[in-house]
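Chemist: structure, please.
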Amino acid sequence: MTLAPAAADGAAPATGARALAHPDRGDIRIEDVLHALSDPTRLLVVRELALAEGELSCSCFGLTVSKSTTTHHFRVLRESGVIRQTYRGTAKMNGLRRHDLDALFPGLLDSVLDAVGRQAGRIDRG
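Modeler: Model prediction:
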């Protein structure tokens, strides 16, 4: 998989130590996306990003795992092509790559998010 430096909203790739590697759209693979979406913590992140109107900083998620585990989850999501991360000052901002995922795998993200919502409702009632 080719990982390209992050580009802010389609601009030229960022340079320097603060740039993060992301796969180009054409390098995103379904097995990597499904692996990234197979973890409940990562699904929570994706669900919150899908509901957000823009990017969210890592600290907005209130995950109940250690900082190193949080870093791991965000890295898996980024390297699979599910999210894009960029630095804004000292904050690492996260955005869902919905446009890329919908172009490559039409309906996948909506189906997964719908299933997560149904499961949460079923568990809450149970």
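
Chemist: okay, CA-based contacts and neighbour counts for the rest of this
Modeler: OK.

Chemist: so is H22 in a helix, a strand, or just coil?
Modeler: Recorded secondary structure, H22: strand (DSSP: H, G, I helix; E, B strand; the rest coil).

Chemist: hmm, it is touching P5, no?
Modeler: Yes - if you go by C-alpha atoms under 8 Å, H22 and P5 touch, sitting 5.9 Å apart.

Chemist: those two: which is more packed in?
Modeler: H22 (25 against 19; other C-alpha atoms under 10 Å).

Chemist: skip the chain neighbours and tell me the closest residue to the spatially most central residue of the chain.
Modeler: By C-alpha atoms, centre = their mean, the mean C-alpha position of the chain lies nearest to I83, the distance being 2.9 Å. Closest residue to I83 apart from its sequence neighbours, by C-alpha to C-alpha, 6 or more residues apart in numbering: L96 at 4.4 Å.

Chemist: alongside the first, I'd like the structure of this one:
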Amino acid sequence: MPRSHRRVLTHPDLVELDLLDLLHALADPTRMTIVRTLRSDVERPCGTFPVDVAPSTLTHHFRVLREAGVIRQRDEGNRRWTTLRLDDLNARFPGLLDSVLETYERQLAGT
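Modeler: Prediction:
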């Protein structure tokens, strides 16, 4: 899509981050894969995440995460880059994301 036709990306301010929105965003396995990937990579282009969903579905998952304040996205040329808003999340809800990720990892490992 030409840059002039792309939607403006909105990101909530730190004070607008809501716990229930955050927990809802993290309650999906595909979105957790995105978050886990970003926890180990500083920034990634949108088409490079290890998920097996249609592009339109992936766009939906990014929107949910972005609107909850979990990720930040920016356009550069014809690519959209995604980063985890870890500093903002830790400022608003200290340790919550790490706790959710640790619990999820244990659940995946079956312990």
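
Chemist: mind listing what the residue mapped onto the residue nearest to the centre of structure 1 from structure 2 touches?
Modeler: Applying TM-score structural alignment, one finds that I83 of structure 1 aligns to I71 in structure 2. For I71 of structure 2, the contact set (C-alpha atoms under 8 Å, 6 or more residues apart in numbering) comprises F62, L65, T82, T83, L84, R85.

Chemist: ok, now L22 of structure 2?
Modeler: L65, A68, G69, V70.

Chemist: same check, this time on G54 of structure 1
Modeler: G95.

Chemist: one step back: wait, which of the contacts of I71 of structure 2 is closest to L96 of structure 2?
Modeler: R85 (12.6 Å; C-alpha to C-alpha).

Chemist: possible to save the contacts of L22 of structure 2 as CSV with neighbour count?
Modeler: What follows is the contacts of L22 of structure 2, written out as CSV (neighbours: other C-alpha atoms under 10 Å):
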residue, neighbour count
L65, 24
A68, 22
G69, 25
V70, 27
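
Chemist: quick revisit: neighbours of the residue nearest to I83 of structure 1, just the number please.
Modeler: 25.

Chemist: and the one 10 residues further on, by the same measure?
Modeler: Taking other C-alpha under 10 Å as the criterion, the count of residues near P106 of structure 1 is 12.

Chemist: for it, pull up the helix or strand it's in.
Modeler: Per DSSP states H and E: P106 of structure 1 is located in neither a helix nor a strand.
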